[in-house]
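[1] whatever this is, show me its structure:
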Amino acid sequence: MNADGVLTGELDPHSDRAVFRQIADHLRDAIQRGRLPEGAKLPSEAQLVEHYKVARMTIRSALQELQTEGLVVSEHGRGVFVRRRPPVRRLASDRFARRHRKEGKAAFLAESAQVGAKSEVDMIEIREQATTAEVADRLSLEAGDEVVVRSRRYSLNGHPVETAVSYIPADIARGTPITDPNPGPGGIYARIEDMGHTLERFEEEVSARMPTPDEARILQLPAGTPVFRLVRTAFDTEGRAVEVCDTIMSADAYVLSYELPAH
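    From the prediction side, this is the model:
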């Protein structure tokens, strides 16, 4: 792609804004206005050098600025591309509806189907351990009580978008399909209900932050991409907390949608 075909404006030699930042501004504007759509390849370094009449290191600094913002990704040997952002609309008022479980769909499967994406689950680990103080408090257990832990990573069309770690009291999960890599149709909530714990409500806490190095590696996050941390507690009709799920979500992969009553 020729730089002249997508960029507008000229460098201002009198501006106190660094030249590489001015170039980044032009490229950012082209992305935001759709002249460089999602997945599009940016002009090459050589083309940008020719267009702006600057040193190659100045161009690299401008591209690094956009990578840090999470707007573009660099693919070795191929070039720099506008990052694809196919957000899943996470409908909090609908995602745990019982009808999805009756159809054999766990929440992530139902959400990915909404955007026509292929969903995958990998890095599945299942173990039994003593609970931490935070999880014990949420589950109304004593610190050190045993819980079954299920951790996994979710991907859409081959791109990791979230990790989730569920903590289920051992007296509910031990010896059930919840401890299997594939717990069966409807996921672990269907199995919890099979055990006689009909789900009644969920509480969620959402916060945002930058990822840890491990989170960035596992989710393959470009520099500058924040994450949501969503901690959910599931309660049965007797008021018992039957699961805590600690989820780390790539913030640019989701739109969190909530419906709130006005009364």
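[2] switch to C-alpha atoms for all contacts and neighbour counts from now on
    Noted.
[3] what about A107, neighbour count?
    The local packing of A107 (other Cα atoms under 10 Å) involves 19 other residues.
[4] in the chain, which spans are helices?
    According to DSSP state H, the chain carries its helices in the segments 19-32, 45-52, 56-68, 98-102, 107-114, 133-139, 170-173, 187-194, 213-218.
[5] got a list of contacts for the last one?
    Outside helix 213-218, the residues that touch it by Cα atoms under 8 Å, 6 or more residues apart in numbering are P160, P222, I248.
[6] which of these ranks first by neighbour count?
    Highest count within the contacts of helix 213-218 by other Cα under 10 Å belongs to I248, 23 neighbours.
[7] hang on, the earlier thing: could the helices of the chain be laid out in CSV, adding distance to R201?
    Converted to CSV, the helices of the chain look like this (distance: least, Cα to Cα, whole Å):
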stretch, distance to R201
helix 19-32, 40
helix 45-52, 54
helix 56-68, 39
helix 98-102, 11
helix 107-114, 15
helix 133-139, 14
helix 170-173, 18
helix 187-194, 12
helix 213-218, 29
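[8] contacts only, for S140.
    S140 touches A241, counting by Cα under 8 Å, 6+ apart.
[9] distance-wise, check it relative to V147.
    12 Å (Cα to Cα, to the nearest Å).
[10] quick check: neighbours shared by the two?
    Between them, S140 and V147 share no contacting residue, judged by Cα under 8 Å, 6+ apart.
[11] is it correct that I126 is in contact with S151?
    Yes - between I126 and S151 there is a contact at 6.5 Å, judged by Cα atoms under 8 Å.
[12] more crowded one of the two?
    For I126 versus S151, the count of surrounding residues by other Cα under 10 Å is larger for S151: 19 against 16.
[13] quick one more, to check against the first:
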Amino acid sequence: MTSNNAIVRDASERYYKARREAGESRGAFETEIRRLGGSPRVETEVRRGVAPSNVAGLLDIATTEETVIRARHMYNGDKLVQLADSFIPLDVAEAASIDNPDPGLGGIISRMAEAGFEQTEVIEEVTQYAATAVEAEAFGVEVGTSLLQIVHVGYTADHRAVEVTVHRPGPGWVLRFGVPLS
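    The predicted model follows:
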């Protein structure tokens, strides 16, 4: 945690394997919360279903094509700090055996790499949106409160999108980015 109890999401290093798997973590979120002195907990519902049309477009699949959806409620201690829904094409999800709510060491990105779908590029788009009734209730804010949304797209070396995750962090997050200049 920073001095103001913000959760720092450091995109400059959070997706490196060593970081995702540090201390037997189940992924980047768990590693980050522990590193900041918190107590991570994730509740995951795994199901099959169609992705929203914008996500299907990013995955380059038909809007009627099923995906594996990993809907997560992410906590620091007892406090809900993020909602995150991941959409994975069926062939990738089946090859990586990621239908288990516990993704194992390093999370689903590590499972995908083991199955031959290593993510070599990540593009994240951050936008601001007005909290819906669902997010307002989840995060204890008023409907319409400005919140951030991070759309994460993980690509393989042949530029296939193998994961789209829509992160909706609650209030009080700091997003940190680093860009190599040479």
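[14] rewinding a little: now for the helices of the first structure, which one comes closest to A262 of the first structure?
    A262 of the first structure lies closest, by Cα to Cα, to one member of those: helix 98-102, at 24.1 Å.
[15] that closest one - contacts with which helices or strands?
    helix 187-194 (3 or more Cα pairs under 8 Å, 6 or more residues apart in numbering; DSSP states H and E).
[16] can you map out the strands along the second structure?
    For the second structure, strands defined by DSSP state E occupy the ranges 7-10, 40-50, 66-76, 79-89, 121-130, 146-155, 161-169, 173-176.
[17] which secondary structure elements does the second one contact?
    Secondary structure elements in contact with strand 40-50 of the second structure, counted by 3+ Cα pairs under 8 Å, 6+ apart, are helix 28-35, strand 66-76.
[18] save these as TSV, and put in distance to W173 of the second structure too.
    Output for those, formatted as TSV (distance: least, Cα to Cα, whole Å):
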stretch	distance to W173 of the second structure
helix 28-35	12
strand 66-76	12
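[19] so what's the counterpart of R9 of the second structure in the first structure up against?
    Alignment note (TM-score structural alignment): R9 of the second structure maps to R90 of the first structure. Applying Cα under 8 Å, 6+ apart, we find R90 of the first structure in contact with E111, Y254, V255, L256, S257.
[20] filter those down to the buried ones.
    Burial by neighbour count, judged by 16 or more other Cα atoms under 10 Å, picks out E111, Y254 from the contacts of R90 of the first structure.
[21] what's the closest non-adjacent residue to the equivalent of M74 of the second structure over in the first structure?
    The equivalent of M74 of the second structure in the first structure is Y154 (alignment by TM-score structural alignment). Excluding the flanking residues, the one nearest Y154 of the first structure by Cα to Cα, 6 or more residues apart in numbering is V121, at 4.7 Å.
[22] OK, contacts around the counterpart of that neighbour in the second structure?
    Here V121 of the first structure is matched to V42 in the second structure, going by TM-score structural alignment. By Cα under 8 Å, 6+ apart, the contact set of V42 of the second structure is R72, H73, M74, Y75.
[23] wait, the second one touches V46, no?
    No - H73 of the second structure sits out of contact with V46 when judged by Cα under 8 Å, with a separation of 11.9 Å.
[24] counterpart of A130 of the second structure in the first structure?
    Looks like A130 of the second structure aligns to M210 there (TM-score structural alignment).
[25] corresponding residue for T198 of the first structure in the second structure?
    By TM-score structural alignment, T198 of the first structure lines up with E118.
[26] separation between its match and E163 of the second structure?
    E118 of the second structure sits 11 Å away from E163 of the second structure, going by Cα to Cα.
[27] list residues touching both of the two?
    What both E118 of the second structure and E163 touch, as defined by Cα under 8 Å, 6+ apart, is the set Y155.
[28] count of neighbours near the counterpart of V92 of the second structure in the first structure?
    Using TM-score structural alignment, the equivalent of V92 of the second structure in the first structure is I172. Neighbourhood size, I172 of the first structure [other Cα under 10 Å]: 18.
[29] wait, doesn't I172 of the first structure sit right on I192?
    Yes - counting by Cα under 8 Å, I172 of the first structure does reach I192; the two are 7.3 Å apart.
[30] which neighbours do the two share?
    V242.
[31] nearest spatial neighbour of the aligned partner of C245 of the first structure in the second structure, skipping sequence neighbours?
    Aligned by TM-score structural alignment, C245 of the first structure pairs with T165 of the second structure. With sequence-adjacent residues excluded and distances taken as Cα to Cα, 6+ apart, T165 of the second structure is closest to S86, at 4.0 Å.
[32] since that was my last question, I'll sign off now.
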